[in-house]
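Participant: sequence isn't available, so here's the structure alone:
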């Protein structure tokens, strides 16, 4: 049987190519025309799978966030719930930082995202947090995670020791940060998460005393 002249398209193939394009060129680099070129097809053929680029981005966001774990909230231990959620959330975002603006914009009407938000909020309330505090905790965790995922602190420093040696004596080792970026950024996130949880512990105890 002769091979078809037009490559066969599938939703997973389109999604994978689009995500690779976003990883390489950023969100502004994704267009249906450019994606069609990457897949060696006509742009019109993409629209039989996705009506709009926004629909495609929603699907990509859902897939990227599929491994975010909110099951810990079902245990009734809110610290465990936040910890597993925050770590898996950061891992998902850090794997595709160029996609963060889409995901960080909020769940909108994305059903999978709304189910996670429902599990987080419900788990916190069931553990004893007032609804208003549960909302703020969800927001605060998001701020922590998105900030940690979208930029690397350690990679923001130049590797040339001469940049710091004479003018910035307190940064004499800053040129080494990029070399250990993954470790520094990971440990820094864990420090911030632990401090956040410890602070919430104090708030929770205060609420119980009133």
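Facilitator: Arrived safely, thanks for sending. Being a predicted model, the structure only gives us computed values, none of them experimental.
Participant: alpha carbons only for contacts and neighbour counts from here, please
Facilitator: Noted.
Participant: and the residue most central in space within the chain, how close does it get to residue 45?
Facilitator: Among the residues of the chain, the one closest to the centroid is residue 93, at 2.3 Å (Cα atoms, centre = their mean). Using Cα to Cα, to the nearest Å, we find residue 93 at a distance of 30 Å from residue 45.
Participant: now do residue 181
Facilitator: Going from residue 181 to residue 45 by Cα to Cα gives 42 Å.
Participant: between those two, who's got more neighbours?
Facilitator: The neighbour comparison of residue 181 against residue 45 (other Cα atoms under 10 Å) goes to residue 181, with 17 against 14.
Participant: and the more buried one, what element?
Facilitator: helix 181-208 (DSSP states H and E).
Participant: for that helix, name the packing helices and strands.
Facilitator: In terms of contacts (3 or more Cα pairs under 8 Å, 6 or more residues apart in numbering; DSSP states H and E), helix 181-208 is packed against helix 131-150.
Participant: list of residues touching the helix it packs on?
Facilitator: 82, 86, 89-91, 93-94, 97-98, 100, 104, 120-121, 124-125, 185, 189, 192-193 (Cα atoms under 8 Å, 6 or more residues apart in numbering).
Participant: kindly recompute the last result at 6 Å.
Facilitator: Identification of contacts with helix 131-150 by Cα atoms under 6 Å, 6 or more residues apart in numbering yields 90, 93-94, 97, 121, 124-125.
Participant: neighbours around the residue lying closest to residue 129 once chain neighbours are set aside, how many?
Facilitator: Of all residues not flanking residue 129 in the chain, residue 204 sits nearest, at 7.3 Å (Cα to Cα, 6 or more residues apart in numbering). When counting by other Cα under 10 Å, one arrives at 15 neighbours for residue 204.
Participant: adding another structure so you can compare the two:
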């Protein structure tokens, strides 16, 4: 009896699509983690083993791809109860989740931070929830955007700070900067007592202080 021949793929297009929006986004995140956010669609196509033209069916431009990646990150951040909690409580949880999510993809932060949000549905829905919570709680309309941008700018900076060495401010020559050396050591000792990193304690201090300041600005 002759050995069975290997099954041949039927002629025509494969049954399963070789590409999908999900697969492209996953590959884009992996590529940005490896090379940073300045990768090209051509580089992404190479990692997927397809021609660049194949990506255009899903993302016409690199900007559309980055917008899709931001939308995916927005979904990972979550809603955090802006529809039922006071804005100053919900925004604390939102900021923490935002920082943690960005921190997993530091190479992408600059590209995300400089791309307009208009037309990207997940981000627009997220900002709409936040704006609605501010207005519902009586925050002055003309201060809502400045307040949101202030928190978001702090979160983005904190996500970048999380990628730096924990002793980034420790002077290499303490006698030349004795005050800085003293406060830097105090910050590390305080963080150790709390069982957290300096980056975590710094973020929590800054976030609490910022939101408290935004609440006082509401009263003024």
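Facilitator: Arrived safely, thanks for sending. Predicted, not measured: the structure shown is a model, and the values here were computed from it.
Participant: trace the residue nearest to the centre of structure 1 over to structure 2, please.
Facilitator: Residue 93 of structure 1 maps onto residue 102 in structure 2, with residues paired by TM-score structural alignment.
Participant: ok, its match to residue 95 of structure 2 distance?
Facilitator: Applying Cα to Cα to residue 102 of structure 2 and residue 95 of structure 2 gives a distance of 10 Å.
Participant: now swap in residue 30 of structure 2 and tell me
Facilitator: Distance from residue 30 of structure 2 to residue 95 of structure 2, counting by Cα to Cα: 24 Å.
Participant: more neighbours: which of these two?
Facilitator: residue 95 (21 against 15).
Participant: which residues touch the strand or helix carrying the more buried one?
Facilitator: Residue 95 of structure 2 is part of helix 87-103 when elements are defined by DSSP H and E. By Cα under 6 Å, 6+ apart, the residues outside helix 87-103 of structure 2 that reach it are 77, 80-82, 133-134, 155, 159.
Participant: residue in structure 1 paired with residue 47 of structure 2?
Facilitator: Checking TM-score structural alignment: residue 47 of structure 2 goes with residue 38.
Participant: contacting residues for its match?
Facilitator: So residue 38 of structure 1 contacts nothing (Cα under 6 Å, 6+ apart).
Participant: tell me the residue in structure 1 aligned with residue 127 of structure 2.
Facilitator: Residue 127 of structure 2 maps onto residue 117 in structure 1, by TM-score structural alignment.
Participant: measure how buried residue 198 of structure 2 is and give me the count.
Facilitator: Neighbourhood size, residue 198 of structure 2 [other Cα under 10 Å]: 20.
Participant: which residue, other than its chain neighbours, is closest to it?
Facilitator: residue 191 (5.3 Å).
Participant: check residue 140 of structure 2 too.
Facilitator: In space, and not counting its chain neighbours, residue 140 of structure 2 is closest to residue 218: 6.7 Å by Cα to Cα, 6+ apart.
Participant: with residue 97 of structure 1 instead?
Facilitator: Closest residue to residue 97 of structure 1 apart from its sequence neighbours, by Cα to Cα, 6+ apart: residue 150 at 5.4 Å.
Participant: the one you found matches what in structure 2?
Facilitator: Counting by TM-score structural alignment, residue 150 of structure 1 corresponds to residue 160 in structure 2.
Participant: buried residues in stretch 106-121 of structure 1?
Facilitator: 107, 113, 116-117, 119-121 (16 or more other Cα atoms under 10 Å).
Participant: could you tell me how far it lies from the centre of the chain?
Facilitator: Here stretch 106-121 of structure 1 is found 14 Å from its chain centre; the criterion is Cα atoms, centre = their mean, to the nearest Å.
Participant: which outside residues touch it?
Facilitator: With contact meaning Cα under 6 Å, 6+ apart, stretch 106-121 of structure 1 is reached by residue 134.
Participant: just to revisit the earlier point, list buried residues within the contacts of helix 131-150 of structure 1.
Facilitator: Among those, the ones that count as buried by 16+ other Cα under 10 Å are 90, 93-94, 97, 121, 124-125.
Participant: so which of those residues is the closest to residue 25 of structure 1?
Facilitator: Closest to residue 25 of structure 1 out of those is residue 97 (11.4 Å), distances taken as Cα to Cα.
Participant: so how far is residue 129 of structure 1 from that closest one?
Facilitator: Residue 97 of structure 1 sits at a distance of 31 Å from residue 129 of structure 1 (criterion: Cα to Cα).
Participant: quick one: end-to-end distance for stretch 163-176 of structure 2.
Facilitator: Terminal-residue distance, stretch 163-176 of structure 2 (Cα to Cα): 27 Å.
Participant: returning to what we had before: neighbours around the residue nearest to residue 97 of structure 1, how many?
Facilitator: A count of nearby residues for residue 150 of structure 1, using other Cα under 10 Å, gives 18.
Participant: where's the counterpart of residue 8 of structure 1 in structure 2, which helix or strand?
Facilitator: For residue 8 of structure 1, the aligned residue in structure 2 is residue 18 (criterion: TM-score structural alignment). Residue 18 of structure 2 belongs to no helix or strand when assigned by DSSP H and E.
Participant: same check, this time on the one 5 residues further on
Facilitator: Under the criterion DSSP H and E, the helix or strand holding residue 23 of structure 2 is helix 21-35.
Participant: and residue 79 of structure 2, which of the three is it?
Facilitator: Applying DSSP: H, G, I helix; E, B strand; the rest coil to residue 79 of structure 2 yields a three-state assignment of coil.
Participant: list the contacts for whatever residue of structure 1 lines up with it?
Facilitator: When structure 1 is aligned by TM-score structural alignment, the residue opposite residue 79 of structure 2 is residue 70. Residues in contact with residue 70 of structure 1 (Cα under 6 Å, 6+ apart) are residue 85.
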